[in-house]
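Undergrad: need a structure here:
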Amino acid sequence: MSVVPTPAAAVSAPAPCSPQDVRRVACIGAGVIGGGWAAHFLARGYDVTAWDPAPDAAARLRRLIAAAWPALEQLGLAKGASRDRLTVAAALEEAVADAQFVQESAPEKLDLKRDLLARLDAATPAGTVIASSTSGYPMTDMQTQAADPGRLVVGHPFNPPYLIPLVEVVGGELTAPAAVDWASRFYDAAGKSVITMDREVPGFIANRLQEALWREALHMVANGEATVAEIDASITEGPGLRWAVMGPMLTFALAGGEGGMAHMLDHFGPSLKSPWTRLDAPELDRALYDAVVAGCEDAAGGRSIADLVAERDRGVIDVLRATGRLPGSAEGAAR
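TA: Next comes the predicted model:
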């Protein structure tokens, strides 16, 4: 049975340096998300030490970073940025021994997260902020075994972290507010677009919105109402183009013309009662599973995952460039 720390344990020692002065980052977990974080931090000019228990982790991580590097070069590398500034540690304790910030990206298993965050807390220098890339667990549920839960925060990225700017930052019940503030300022200095949440929300913000769309898409496939290709085209050729410039709320406000959102709600509000969405998830039976997998294979049209990654990266960079959001010089990163 785990012991839940008392609220007094939430008070952490001050971070050992300011967010702008961080030079060394530890990335714990080197899969798609952890590797993407490592690539991002390297491109921003940091020294990165990574650790992952998988026997092939080092080779896999270097392949992932090599694949991401062309996109990062287009985004613009910080002065001194180099893949040679990556070190892959043989042990977790070695990886965080001199870390000034820790990004944990282990698999989404609650017991694993609890144990790993407790180990990181024990091995990381006092006061150093430790962030989890969890995509669903609240930090309150993950920080229960740490001796100093006050420095544990969520830093939820979007795939791939080296390309998509957004990171959602939020603490748990035992997280010190100063740690949340420090993490937000660090991510900002590291070139991310930061949403600092003032409360925990299951699934955070963007995932909740993505999940609603995903569930409706699965219903449409399951019911034979649309194909995978039609669903994807309906977004990339439709509202996705608007969402790249402004979000769904302002997009709908514009639908109200000069009357804005008020006119839109007056005019279209009754449609909220129409049976347009089914937020309960459909049963993921074998038929639906096979239909979605086959549909994605058809949509890929023979392109490999590597081909699709490169295509996605080029597309996102083009959108960032076209909308004036392509990062310039990497100010604030390690010099």
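
Undergrad: all contacts plus neighbour counts: C-alpha atoms, from now on.
TA: OK.

Undergrad: what number of residues lie near Gly31?
TA: Close neighbours of Gly31, defined as other C-alpha atoms under 10 Å, add up to 18.

Undergrad: quick one: contacts for it?
TA: With contact set as C-alpha atoms under 8 Å, 6 or more residues apart in numbering, Gly31 has these partners: Ala57, Leu61, Ser105.

Undergrad: please pick the buried ones from the residues you listed.
TA: Among those, those scoring as buried are Ala57, Leu61, Ser105 (criterion: 16 or more other C-alpha atoms under 10 Å).

Undergrad: what's the closest of these to Leu308?
TA: Nearest to Leu308 out of the buried ones among the contacts of Gly31 is Leu61 (C-alpha to C-alpha; 18.6 Å).

Undergrad: tell me who's in contact with Trp69.
TA: With C-alpha under 8 Å, 6+ apart as the criterion, the residues that contact Trp69 are Ala39, Ala43.

Undergrad: compile the contacts of Gly31 into a markdown table and extend it with columns for secondary structure and distance to Ala306.
TA: Formatted as a markdown table, the entries for the contacts of Gly31 read as follows, by DSSP: H, G, I helix; E, B strand; the rest coil; distance: C-alpha to C-alpha, whole Å:
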| residue | secondary structure | distance to Ala306 |
| --- | --- | --- |
| Ala57 | helix | 18 |
| Leu61 | helix | 15 |
| Ser105 | coil | 22 |
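
Undergrad: I'd like the structure of this one too, to check against the first:
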Amino acid sequence: MDNHSIKKITVVGTGVIGNGWIGRFLANGYDVVATDPAENAEARMRAAIDKAWPAIEKHGIAPGASKDRLTFEPDLATAVADADLIQENAPEREGIKRSLLAEIDSFAKPEAIIASSTSGLMPSTLQADCARPERVIVAHPFNPVYLVPLVELVGGKATSPEVVKVAEQFYHSINMKPLVISTEIEGHVADRLMEAIWREALHLVNDGVATTEEIDAAIIYGPGLRWALMGPFLTLHLAGGEQGMRHMLAQFGPALKLPWTKLVAPELTEELSESVINGCEQQTEGHSISELEQRRDDFLVELQELLEKYWPGANLNGKI
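TA: Purely as a prediction, here's the structure:
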């Protein structure tokens, strides 16, 4: 099997991530079948695609790409029967995902690839109940999937290396940046990094050090600007001057022993929850979620254009 044998795609689960995948696949000229047992799922799905389509078109679509190439099929068995790739997006609960993936595995044709969008569960766990675990892989995207290019690919103990290779080629072909993670770990890579910042941010709010708005500003106007181009390692490499990371570690390495961070999450008390919720609501007062999503999407389109301009040919092999 190779990347070119992936013609028919089925998306299972049409929440935020599932609909994001639908937008990404449609934008790249694929026919997509979607399925979801929830009431009014089709109407919500089509409304979400309509809403995202202007940003998708601005970002760029393939010849022949159309919203009309989307079909909703309520029956799971029928929906996955002819698919070459099945993208699963069920709620992030192990029991639900394992059961659903086993069902998909029993209905799908033998050569189909089954990809889970799980943000934290390991593929070996997810594929445990499947008759053909070798074709099950984690393909974890980031919201909004139709614009953000990163997808983390993780194979389980039983996943075929060939499936990983084909998946990498396929996701690359739909203008994504596939990051193949060789070692299974809960939360994969990007979510573990985001979780560390999220936990520390909760402590800062809980301890009365900063508000949600101040914490967001600290990232937006500081490290966030640099991370969009370089990430944490190259940012600190440049902080070391001409000697780069060698000098940075010699100069600031001892500070790693200082108790600057807590990392273990604070207890999510009602008081902390209200502080975070009220802070976010005050930050966004007068702006609807829909308006904020549109602003985010327009920003991401232009930001990626800047990234291509200032980091031409950037890839995931660490080479500039």
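
Undergrad: superposed, what's their TM-score?
TA: The TM-score (TM-score structural alignment, normalised by the length of structure 2) is 0.95; 310 aligned residues with a C-alpha RMSD of 1.1 Å.

Undergrad: format the buried ones among the contacts of Gly31 of structure 1 as JSON lines; extra columns: distance to Asp290 of structure 1.
TA: Putting the buried ones among the contacts of Gly31 of structure 1 into JSON lines (distance: C-alpha to C-alpha, whole Å) gives the following:
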{"residue": "Ala57", "distance to Asp290 of structure 1": "30"}
{"residue": "Leu61", "distance to Asp290 of structure 1": "30"}
{"residue": "Ser105", "distance to Asp290 of structure 1": "29"}
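
Undergrad: which of the contacts of Gly31 of structure 1 are also in contact in structure 2?
TA: By both residues aligned by TM-score structural alignment, their matches' C-alpha atoms under 8 Å, these still in contact after alignment to structure 2 are Leu61, Ser105.

Undergrad: translate Glu230 of structure 1 into the numbering of structure 2.
TA: Mapped onto structure 2 by TM-score structural alignment, Glu230 of structure 1 lines up with Glu214.

Undergrad: what is the helix or strand its match falls within packed up against?
TA: Secondary structure assigned from DSSP states H and E places Glu214 of structure 2 in helix 212-220. Where contact means 3 or more C-alpha pairs under 8 Å, 6 or more residues apart in numbering; DSSP states H and E, helix 212-220 of structure 2 is packed against helix 270-283.

Undergrad: buried sites along the helix it packs on?
TA: Neighbour-count burial for helix 270-283 of structure 2 flags Leu272, Ser275, Val276, Gly279 (criterion: 16+ other C-alpha under 10 Å).

Undergrad: endpoints of stretch 24-44 of structure 1, how far apart?
TA: From the first residue to the last, stretch 24-44 of structure 1 extends over 11 Å; the measure is C-alpha to C-alpha, to the nearest Å.

Undergrad: distance from the chain centre to that stretch, please.
TA: If you compare the mean C-alpha spot of stretch 24-44 of structure 1 with that of the full chain, they lie 12 Å apart, counting by C-alpha atoms, centre = their mean, to the nearest Å.

Undergrad: same deal with stretch 137-154 of structure 2?
TA: Distance, stretch centre to chain centre, for stretch 137-154 of structure 2: 4 Å (C-alpha atoms, centre = their mean).

Undergrad: what range in structure 1 matches that stretch?
TA: Per the alignment by TM-score structural alignment, stretch 137-154 of structure 2 matches residues 153-170 in structure 1.

Undergrad: so which bits of the matching stretch are buried?
TA: 153-158, 160-170.

Undergrad: same question for stretch 73-82 of structure 1.
TA: Applying a neighbour-count criterion of 16+ other C-alpha under 10 Å, one finds Leu75, Gly76, Leu77, Ala78, Lys79, Ala81, Ser82 buried in stretch 73-82 of structure 1.
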